[in-house]
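Asks: sequence unavailable; structure follows:
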């Protein structure tokens, strides 16, 4: 055997490699030897974060989420993990700092800065993981979209739970409220929607990488066949949202009808001092409900079966304060139907309070068997973990004088003609909190919230989450806010009767209740678990490949070499 024959690849290896990698064999080595120059990668990461931001309300350009994912994936490809972490952190700052800017409106800059930095750190982990799996991407180019998808789901799974119960704001899924991909929530909830968005991003970066390789063929040669993989990747990009359109959803529930009124009483002034205005806030909601009763009596509005007040509509405990209880009773008697009141209740222990949804009946008063206590209070806003240490960072934590005690049972409330699934404010972002109400028998999802300390951007971001939950569980839903945005959402995610921000409003709508379960409701956490396990397996496989190829930096190009640092 000749020397040339001994070192030659087996016959057909070039063809096999073209199939596996998805691009011409002559371009593979060129692509594997290169990565984006660092200045270009930095720009790509920052622009990627900005584009992801623009996908969320109030901008709502949902296709940009996938483009942002693609830019971050391109920036981190074939870099060292620590460089990937830095690029991911830059993308995270570009996304979260403006997305969460509403957190600094009335509390100063420090909470906003700290929260943005913490959230950006999770994208730093994502950037490091994306860089780490580069050898797998180079070996199995067709796997780039799937790897991108599972890493994003794993990152969000971690961010949604840590620290102190997590902060799921800014999940890719919540940017898709007007996208065909929203329908995928009925199959696998928010994790599946995030996976689909990230897969589209992975397809885009794979198409761009293949196009770059085809254009930079050795010797400057051009071949029409070199662009075939690009066309294939782009066809797959279009196929994903088309697949979403094929998922069936219901325009309305298929159960009994119920007429529901949302009362948005408004507050005298936006800001943290809405608490000091608590009597005025309660009066606003009482007066608006009495106004609704007069409209019903005159025939101007249909009589509702239920009235929903928002979170904090009574920050005076109506079970202990006779005057507050009397005001709510007068409103319930006037309208003649139950009112779901958002109330702050004192106890159970000294110095403790509860954020609750309390069903108040006409004539008989509060129904103590139908009370939901918020299960997921917001750390540093409704309770202060590690208070002594937190005070060293900022004395603003002492604004929270009493810690809110979490509830222990789902918000399933029997409200006459409908069984409600009540969640309060930020709880709508947590998958299991909402799902528990549906598996407990809820026919209508109710989100009671108070946006008086935020702005319209935060309210619209929250309404996008309500839209996803309605599709996820095939339920009609509503959001009731003190200041807006309030409105109704059909089981296919369409919004009706949305109110303005910082206004007083009353909206009444007839809804069809729903009792069935979507696939997403049935499978629960399993899609997220499976995708996260795949992400962990991919990280392990990348580690093994790096060791086989010569150490922890294997797969990262050196100048003039394949496997250098």
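Replies: Cool, the structure landed. Just so it is clear, the structure is predicted and the values come from calculations on it, not from any experiment.

Asks: could you use CA atoms for every contact and neighbour count after this?
Replies: Will do.

Asks: these two touch, right, residue 229 and residue 209?
Replies: No - the pair formed by residue 229 and residue 209 falls short of the contact definition of CA atoms under 8 Å, at 10.0 Å.

Asks: more crowded one of those two?
Replies: Just comparing residue 229 and residue 209: by other CA atoms under 10 Å the higher neighbour count belongs to residue 229, 21 against 18.

Asks: name the residues that touch the helix or strand hosting that one?
Replies: Counting by DSSP states H and E, the element that carries residue 229 is helix 228-245. Applying CA atoms under 8 Å, 6 or more residues apart in numbering, the set of residues contacting helix 228-245 from outside is 22-23, 179-184, 196, 200, 203-204, 206-208, 210-211.

Asks: what comes up buried for that helix?
Replies: Residues 228-230, 233-234, 236-237, 240-241, 244-245 are the ones in helix 228-245 that count as buried (16 or more other CA atoms under 10 Å).

Asks: repeat that for stretch 339-355.
Replies: Residues of stretch 339-355 classed as buried under the neighbour-count rule (16+ other CA under 10 Å) are 339-346, 353-355.

Asks: do stretch 176-194 as well
Replies: Judged by neighbour count (16+ other CA under 10 Å), stretch 176-194 contains these buried residues: 176-194.

Asks: let's bring in a second one:
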């Protein structure tokens, strides 16, 4: 009995195979982020998805392909959250994937069929804007925050970091999608190859111009900052004791600041004066203030906060920053009365943390620091606001103990490099567990990292920088530009549809209408 060749071969004509291809094409983006960190793949990673969507038979199918591609991207990039989110991974991924619907519709509208140079040129401009719209929408903290932004994958690429100092991570994302769109046009649209080549050349020229015309921030001095990383230690007192022992090794080395990681102190210092006194004595011996991180119920019973607390030779100085942006399910459960059962099937937060209300600048000897806590380093606006307010060094305290062994630690620390480049301010990334690192004002790593298995203390000489980057001065202008492009295109589309409808409408006094 003969079987027809290819009878069981998958075909993109099948909605099921096509849907699977869209999910897989979107998930390909995970390879550009740490740990794989195949940053060069970002310049072609979206080409398969674009080529797939452009062949959709109907606008509805293109919208579905865009949604599935976005869903695959979100789930793949944040697959390390599965132990926490468990059954919520799929619905949350599908919800965030909705942000790719405009992208899917525009791909077919502008690149579907055999478009000429005009539509292809519009595609190179508008598809990156639609992608950026999706990144902005899902960056809302209550939807999970700006994790896995395409531009952040270029954290090790100096020209991309220089672009970030001009337009933030948003400009890098926009140009990456523009390159992917141009390459897709080059492959599939013979009539538009000149436009595609011109677009690629324009991106190359822009990057070269930014590299040559936008200088690195001028150096204004340096400070010595020590990172204390205890490693994975169970129990708040054992962690505290380990932090104290490691910090004692700094006696005689004269640091300007000592930084402990997130949740390094598991009790309210005001309710434990003996431990506060130990920290004060440690500060006197070392000769520097110590920035600890308290994760505990407040003595006034107002709830559990995560707080950066500065301790000096005489005890807590009064400088305190309460974490403002919390991790959904990790630090609180949205609508706990309805979704509280998530704690029974995963490692979701047993108790909601409380939010801080404002950012804080702390004076540490002769310089000023802007503290952030863990997840907050993903938000470009937070580090920008600290730079505007005069922070000379950005400090983030982290703990990724929940995700040891996953891709999360490497992804987390890579964000610090992008924030440093955007603001033109060095960033110190200190972890309780995870990967600790320090980046200069250009986003380049200073000294060695402390890996996920490290339990040690290390001193870094951190160069200070003056001036303000274009991004700090101008803000999210790239987002405004992208929304402006989409608004103009939307207006044009509405006018086109109205004009076409009027042309098709029969005139009342025409002979044809009378005969009817």
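Replies: Okay, I see it. The shown structure was predicted, so the numbers you read here are calculated from the model rather than taken from an experiment.

Asks: narrow the buried residues of stretch 339-355 of the first structure to those in strands?
Replies: In strands, defined here by DSSP state E, the members of those are 339-346, 353-355.

Asks: kindly reformat those residues as a markdown table containing distance to residue 524 of the first structure.
Replies: Compiled in a markdown table, those are given as follows (distance: CA to CA, whole Å):
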| residue | distance to residue 524 of the first structure |
| --- | --- |
| 339 | 31 |
| 340 | 28 |
| 341 | 29 |
| 342 | 28 |
| 343 | 30 |
| 344 | 31 |
| 345 | 32 |
| 346 | 34 |
| 353 | 31 |
| 354 | 28 |
| 355 | 26 |
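
Asks: hmm, which two among the residues you listed are most spread apart?
Replies: Taking every pair in those and measuring CA to CA, the maximum separation is 21.2 Å, between 339 and 353.

Asks: the strands in the first structure, which residues?
Replies: Along the first structure, counting by DSSP E, strands occupy 257-264, 306-308, 339-346, 352-361, 365-373, 403-404, 412-415, 418-424, 444-449, 477-481, 487-489, 495-496, 505-512.

Asks: which residue numbers in the second structure go with the fourth one?
Replies: Spelled out, that is strand 352-361 of the first structure. Mapped onto the second structure with TM-score structural alignment as the criterion, strand 352-361 of the first structure occupies residues 303-312.

Asks: contacts only, for residue 148 of the second structure.
Replies: If you count contacts by CA under 8 Å, 6+ apart, residue 148 of the second structure has them with 33, 74, 77-78.

Asks: any idea what it aligns with in the first structure?
Replies: The pairwise alignment with the first structure assigns residue 148 of the second structure to residue 170, based on TM-score structural alignment.

Asks: and the gap between the residue mapped onto residue 65 of the second structure from the first structure and residue 550 of the first structure?
Replies: Under the alignment (TM-score structural alignment), residue 65 of the second structure pairs with residue 87 in the first structure. Plainly put, residue 87 of the first structure is 25 Å away from residue 550 of the first structure if you go by CA to CA, to the nearest Å.

Asks: neighbour count winner among these two?
Replies: residue 87 (30 against 12).

Asks: wait, the more buried one sits on residue 42?
Replies: Yes - contact criterion CA under 8 Å: residue 87 of the first structure and residue 42 qualify, at 6.2 Å.

Asks: shared neighbours of the two, which are they?
Replies: Where contact means CA under 8 Å, 6+ apart, the residues bridging residue 87 of the first structure and residue 42 through contact with each are residue 75.
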